[in-house]
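**Student:** Sharing a model that was predicted from the sequence below.
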Amino acid sequence: MSTLIKFFKIAAILSDGLHFFVWILWLAVCASGLLKLHDINPELAGWHLGVFYGLPAVMMALLVYDALRLWLADEKHRMLWLSMLIRTFSVIMLIVVAGILLGPAFRRIYYGDF
């Protein structure tokens, strides 16, 4: 295996670890009560709450799968493009979850409904 391929493999695994850490931190802050979710978004209930806590769980499972796949796969079956796609989805999901939480707050700020 060439040195460049080894570097990309290590970088991809570390990136998966970083994304996993961000999602764990996000869930820890939200579930611990440090962030008053219902003060920020009073309408956060039902399917919004399911998406809010469900997306991070799905994303963490995908990141663990990707890191294990990269670690165990041989050079022929590595598919680094799939790793980049999974991390792109991770960032998009983080933006979606933040939008679900902060959407009504941004609306109040924009329209001046304090």
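**Tutor:** Yes, it's here.
**Student:** contacts, neighbours, all on C-alpha from now
**Tutor:** Noted.
**Student:** Now do the helix or strand encompassing Arg107: distance to the chain's middle.
**Tutor:** Using DSSP states H and E, Arg107 maps to helix 80-111. Chain-centre distance of helix 80-111: 8 Å, with C-alpha atoms, centre = their mean, to the nearest Å.
**Student:** Gly99 and Phe8, how far apart?
**Tutor:** Using C-alpha to C-alpha, to the nearest Å, Gly99 is found at 32 Å from Phe8.
**Student:** also this one, for the comparison:
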Amino acid sequence: MIAAALPWLMEKLGGRGVSIALAFAAGMAALIAAYQMGGNAERKRGEAATLRAQVAVLKRDAKIAKDAADVARKIAEASEIAASGNAEKVHALEEELKRRPPADRGGLSPGDARRLRDIR
């Protein structure tokens, strides 16, 4: 519609029509560019907000993973301590059984069985 109106307007305005048409075209180009820049800026703000939300989720997930690793490390340390204590108890019982006469080595007394059950 504007393209159809420009030749008619230039014919009516004469020599000044060219300068008016150029000014009009430049103004329209400036308006279109400003509109596009505003749309781009708004889109970038939306993308930035989305990325900030994703970063927040990733930070939360990283903290959860770190906390889980810390808990697993503490459990492993506690298990190692308990296992070393149990190994000492088992070793002591083995040594005691080795010191017994050969005839008594084959079976466990009720006290020996209780000591084995108490090792956890």
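**Tutor:** Received it, and whenever you're ready, just let me know what you need. Quick caveat, the model's predicted, so the values are computed rather than measured.
**Student:** Could you report the TM-score for this superposition?
**Tutor:** TM-score for the superposed chains, counting by TM-score structural alignment, normalised by the length of structure 1: 0.34, backed by 48 aligned residues with a C-alpha RMSD of 2.6 Å.
**Student:** before we move on, back to that, in terms of secondary structure, what does the helix holding Arg107 of structure 1 contact?
**Tutor:** Judged by 3 or more C-alpha pairs under 8 Å, 6 or more residues apart in numbering; DSSP states H and E, helix 80-111 of structure 1 is in contact with helix 3-32, helix 37-40, helix 47-72.
**Student:** Please point out which parts of that helix sit buried.
**Tutor:** Neighbour counts over helix 80-111 of structure 1 (16 or more other C-alpha atoms under 10 Å) mark 80, 83, 86-87, 90, 93-94, 96-97, 100-101, 104-105 as buried.
**Student:** Pick the one among these closest to His38 of structure 1.
**Tutor:** The closest of these to His38 of structure 1 turns out to be Leu101 (C-alpha to C-alpha; 9.1 Å).
**Student:** Just to check, that closest one is in contact with Cys30?
**Tutor:** No. Here Leu101 of structure 1 lies out of contact with Cys30, judged by C-alpha atoms under 8 Å, at a distance of 10.2 Å.
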